[in-house]
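Visitor: give me the fold of what follows.
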Amino acid sequence: MVVFVQKAITSEQLQAFSQALEADKKHDVLRRAVTKNGILATSADYRSEVDMTPVFSIDLDTGDVANQKQSGRCWMFAALNTMRHDMKDRFKVAKDFELSQSYTFFWDKLEKSNYFYNNVIETASLPTSDRKVAWLMTTPQQDGGQWDMITAIIAKYGVVPKSVMPESYNSSKSNELNSTLNLKLRKDAVALRELVANNASEEELEAFKTKNLGEIYRILSYTLGVPPTKFDFEFRDQDNNYHIEQGITPHEFYEKYVGWNLDDYVSIINAPTSDKPYNHMYTVEMLGNVLGSRGVRHLNVDMDTFKKVAIKQLESGESVWFGCDVGQESDRQKGIMDTELYHKDQLFDVDFAMSKAERLDYAESLMTHAMVLTGVDLVDGKSTKWKVENSWGDKVGTKGFFVMSDNWMNEYCYQVVVNKKFLPQELQDVLNEEPKVLAPWDPMGSLA
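Guide: This is a model prediction of the structure:
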């Protein structure tokens, strides 16, 4: 083993740095430009905007974009958007029709709280300094989630139209609700760990959970509204025909107006790290919301397969939920995600290149946002760019739609959800294998 002696920066080193900078006058020009305009504006390449023209050979008509506002519900918006796209085609609902994100938000918060309580009990024998306990307490619950978590909510509670349970202040701006819930959950964690330490019975632990889940239900009811158990659904379709459905339940509404077999939809990931060989199943410890659901399951595949199955689903006329690291090499206002958008390496004469696996292993990247693929441009059968429906309203991109280059997908997309019928038979067979359990902090357990 090499013995490394830590050393401070010396005055000789500083002098050498300064002399090297002053030796070339171009550095002064670049310094002025970056100081005035910032890194991104100075390194931006206008040619990216030309290449990312929003025209696609496959372009689904999915209606108007939604707006998650100041909340972290992108995964929920993206999933419900894929379902309303199908409703628009089958029932001709209005282009601005939405399923209620506030309804699924309510149940997700309640279920995540129960999930947290159970994880606290499971880890109660560990010290608070243990990494698992520290990980739990860092964020007892949050807005984010994964595809399998929204399907668990829908399977248990169904869905409702947004007109029946509309947005509230707290669903659109969730910071106050999250800080309040996390304060309560951490306080309850103290009490739960003390109960376990004092050898409380299973009945005593369950009674504690029931009491405090009731309090959380009250908090959610005040902040988000009470979820409906039955409601009337009336609308005029795009041909101006009137429809009404009276006294329908959330489950009945889902079965009639969405009707997907959620078990048919599977999470496909691309994680090229050495600990996750391709063509195998993975899950993540302590990741989920609804206890007793199928849990989060990922099939890891190479990027070529990843894109092929997404294209097949788009070709069939169905949009695709996907997860990515949206903040990398992207322009929110222009709605462009492209690895050629900025050239910081050329600006600073510094090599910033990392492989996708290195970015995952060294915490430079992970899934941060979920959106919907609604189109792709194919040239000679190969994808060149993709149409993306975001959930940030219609003031960004092209009326809320973004353009993603094919190479950006290669580097920063980590997950797509497709109907398993689009997978090759050998991969459909892999879906049945027992998944390898990843650590709670694995990047594939990140919440969009």
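Visitor: going forward, measure contacts and count neighbours with C-alpha atoms only.
Guide: Will do.
Visitor: all strands of the protein, in order?
Guide: For the chain, the strands defined by DSSP state E occupy 58-59, 231-236, 242-248, 265-269, 280-284, 298-300, 320-324, 330-331, 336-337, 369-379, 382-389, 401-405, 413-419, 436-438.
Visitor: minimum distance to Phe352: which of those has it?
Guide: Closest to Phe352 of the strands of the chain, according to C-alpha to C-alpha: strand 330-331, at 16.2 Å.
Visitor: from the chain's centroid, how far away is the closest one?
Guide: The chain centre lies 17 Å from the centre of strand 330-331; the measure is C-alpha atoms, centre = their mean, to the nearest Å.
Visitor: ok, and what's touching that strand?
Guide: The list of residues contacting strand 330-331 from outside it, by C-alpha atoms under 8 Å, 6 or more residues apart in numbering, reads 336-338, 341.
Visitor: swap in 10 Å and give it another go.
Guide: When contacts are defined by C-alpha atoms under 10 Å, 6 or more residues apart in numbering, strand 330-331 is touched by residues 40, 44, 49, 336-342, 396-397, 402-404, 408.
Visitor: right, so the strands of the chain: which one is the most enclosed?
Guide: Mean neighbour count, computed with mean count of other C-alpha atoms under 10 Å, is highest for strand 336-337 among these, reaching a mean of 28.
Visitor: structure for this one too, so we can compare:
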Amino acid sequence: MLTSEIKLNQINKFQQNLDNRKDSKVVERAVSHQGILASSEDFTAESKMHPVFSIDLSTGNVADQKQSGRCWMFAALNTMRIRLMNTFKVSDGFELSQNYTNFWDKFEKSNYFLENVLKTADQPLDSRKVSWLMTTPQQDGGQWDMLCALIEKYGIVPKYAMPETFNSEKSAQINKFLNLKLRHDAVALRELVADKASDAKIAETKETMLNEIYRMLVYALGEPTTSFNFEYRDKDNNYHIDKDITPQDFFKKYINLNLEDYVSLINSPTADKPFNKTYTIEMLGNVVNGRQVKHLNLEMSELKKLAIKQLQNGESVWFGSDVGQSSNTKKGIMDTSLYVPDELFDADLSLSKAERLDYGESLMTHAMVITGVDLVDGKPTKWKVENSWGEKVGTKGYFVMSDEWMDQFVYQFVINKAYLTTDQLTAQKQEPTVLNPWDPMGALA
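Guide: Here you go, the predicted model:
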């Protein structure tokens, strides 16, 4: 392979080529002062993203995850609260407790990490799996199946029953010190395994670790609710109270959702993942022995049909995407035509969706909820999206997503099995292929 360093005569040639461009100084001034995105924004694209939709579900006020990475929780709980609000005529502004779910997620993720430390204790520290494991022992993000595993074990509660704390809204500090604690514990567990300690000794040590982790989480997030009074006034101003209800019973009675009916569908057009096959990811999860993360890979055209069916039946759609791509968060627009940096730089910046996944350019970073779609001659042109960044962005917190943006940057939908075709249902039941821990389909929203 021919390799060489950059030569000075090459630099002179490159500069001369730039000097020969009549617009180079104009572009340089614009980009250096305004930034790449502002200088490459195509304002004509904005006019096509008018927030009016032929199917538009009413979903209440937008929530705000603040300075935390809990979008997957907010998105899922937002879909569930609407179910409760519609059934029991609860007024707008009602929320389910994201902090309650957050507490149990961090506690379960800690145990999941320690279990994976023990499973990989015979591998050297520089093995790829151990290195991957230690990079981020736990974090705020998650996936749909992980949320289901938490609810199936712990239930859910209204927000007032376990409100937000400083550390739930601004999670950097608790993440820093919890990960420090987990890495400290990883050292101790690996040493016990190396010293051939008994299973009883390892179990005793791990229980002590979990006790300390529980204490840290209570101090940071508050003691988790075990029972509460559910009281509210409905839209007719009638008062209701249900005393001493548990989180599990609250979910069964007021949400009344069979989580087994909802499955994760992905679009990953990479060569290693044939369509109509199922996949899971090694070492991805939170609840040990809980629900498995499982994805059925489908063509995007099939995913859209299913999403539209679900919306037409009055039910919103949880989805995962790479929200930072071609996105104006202030205006609440996600559109592949919004910026044209390739024209600005006169450089080919194109990659296919598969190439972005294979070469590390894109992966799922954020979960939101689809609450509407604009159908023209039966085909989608744009989608209404409920975000969890408060009401100061977009249209009171709602975004508009172009159909082309969905094609390129949406990776996951959660769909009720009732809308799947017979062939899709059969495919979903397959035993999943196990992917490496670092596979992009294992990214946490």
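Visitor: could you tell me the end-to-end distance of stretch 384-400 of the first structure?
Guide: This stretch, stretch 384-400 of the first structure, spans 20 Å end to end (C-alpha to C-alpha, to the nearest Å).
Visitor: residue range for that stretch in the second structure?
Guide: Residues 381-397 of the second structure are matched to stretch 384-400 of the first structure when aligned by TM-score structural alignment.
Visitor: what does Tyr242 of the first structure align to in the second structure?
Guide: Counting by TM-score structural alignment, Tyr242 of the first structure lines up with Tyr239 in the second structure.
Visitor: so that match sits against Lys89, correct?
Guide: No. Counting by C-alpha atoms under 10 Å, Tyr239 of the second structure does not reach Lys89; the two are 11.3 Å apart.
Visitor: list the residues that contact both of those two?
Guide: Common neighbours of Tyr239 of the second structure and Lys89 are listed as 232-233 (criterion: C-alpha under 10 Å, 6+ apart).
Visitor: what lines up with Ala200 of the second structure in the first structure?
Guide: Ala200 of the second structure maps onto Glu203 in the first structure, by TM-score structural alignment.
Visitor: ok, its match to Asn114 of the first structure distance?
Guide: Going from Glu203 of the first structure to Asn114 of the first structure by C-alpha to C-alpha gives 16 Å.
Visitor: which one of these two has more residues nearby?
Guide: Neighbour count, other C-alpha atoms under 10 Å: between Glu203 of the first structure and Asn114, Asn114 has more, with 21 against 9.
Visitor: just give me the match in the second structure for the more buried one.
Guide: By TM-score structural alignment, Asn114 of the first structure lines up with Asn111.
Visitor: same deal with Lys276 of the first structure?
Guide: In the second structure, Lys276 of the first structure lines up with Lys273, judged by TM-score structural alignment.
Visitor: now Ile150 of the first structure: closest residue in space, sequence neighbours ignored.
Guide: Met76 (6.4 Å; C-alpha to C-alpha, 6 or more residues apart in numbering).
Visitor: contacting residues for that neighbour?
Guide: By C-alpha under 10 Å, 6+ apart, the neighbours of Met76 of the first structure are 68, 100-102, 104-105, 108, 143-147, 149-151, 370-371, 391, 448.
Visitor: looking at these, which are in helices?
Guide: Using DSSP state H, the members of the contacts of Met76 of the first structure that fall in helices are 101-102, 104-105, 108, 147, 149-151.
Visitor: between the residues you listed, which is nearest Leu347 of the first structure?
Guide: Nearest to Leu347 of the first structure, judged by C-alpha to C-alpha, of these is Trp147 at 38.8 Å.
Visitor: how about the strands of the first structure in a markdown table, adding distance to Ala124 of the first structure?
Guide: Below are those laid out as a markdown table (distance: least, C-alpha to C-alpha, whole Å):
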| stretch | distance to Ala124 of the first structure |
| --- | --- |
| strand 58-59 | 52 |
| strand 231-236 | 42 |
| strand 242-248 | 43 |
| strand 265-269 | 32 |
| strand 280-284 | 20 |
| strand 298-300 | 28 |
| strand 320-324 | 33 |
| strand 330-331 | 42 |
| strand 336-337 | 44 |
| strand 369-379 | 32 |
| strand 382-389 | 43 |
| strand 401-405 | 45 |
| strand 413-419 | 33 |
| strand 436-438 | 21 |
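Visitor: could you find the counterpart of His366 of the second structure in the first structure?
Guide: Checking TM-score structural alignment: His366 of the second structure goes with His369.
Visitor: surely its match meets Val326?
Guide: Yes. Look at His369 of the first structure against Val326 with C-alpha under 10 Å: they come within range, at 6.0 Å.
Visitor: any shared contact partners between these two?
Guide: Contact criterion C-alpha under 10 Å, 6+ apart; residues bridging His369 of the first structure and Val326 by contacting each: 413, 448.
Visitor: and the helices in the stretch 201-350 of the first structure, which stretches?
Guide: All helices of the stretch 201-350 of the first structure, identified by DSSP state H, counting those that start in this stretch, fall at 202-224, 250-257, 303-315, 344-348.
Visitor: comparing these, which comes out most buried?
Guide: Buried most deeply of these, by mean count of other C-alpha under 10 Å, is helix 303-315, with a mean of 19.
Visitor: check the mean deviation of that helix from the second structure.
Guide: Per the superposition on the second structure, helix 303-315 of the first structure and its aligned residues are separated by 0.6 Å on average (mean C-alpha distance after the TM-score superposition for the first structure).
Visitor: where does that helix end up in the second structure?
Guide: The aligned range for helix 303-315 of the first structure is 300-312, by TM-score structural alignment.
Visitor: alright, I will stop here.
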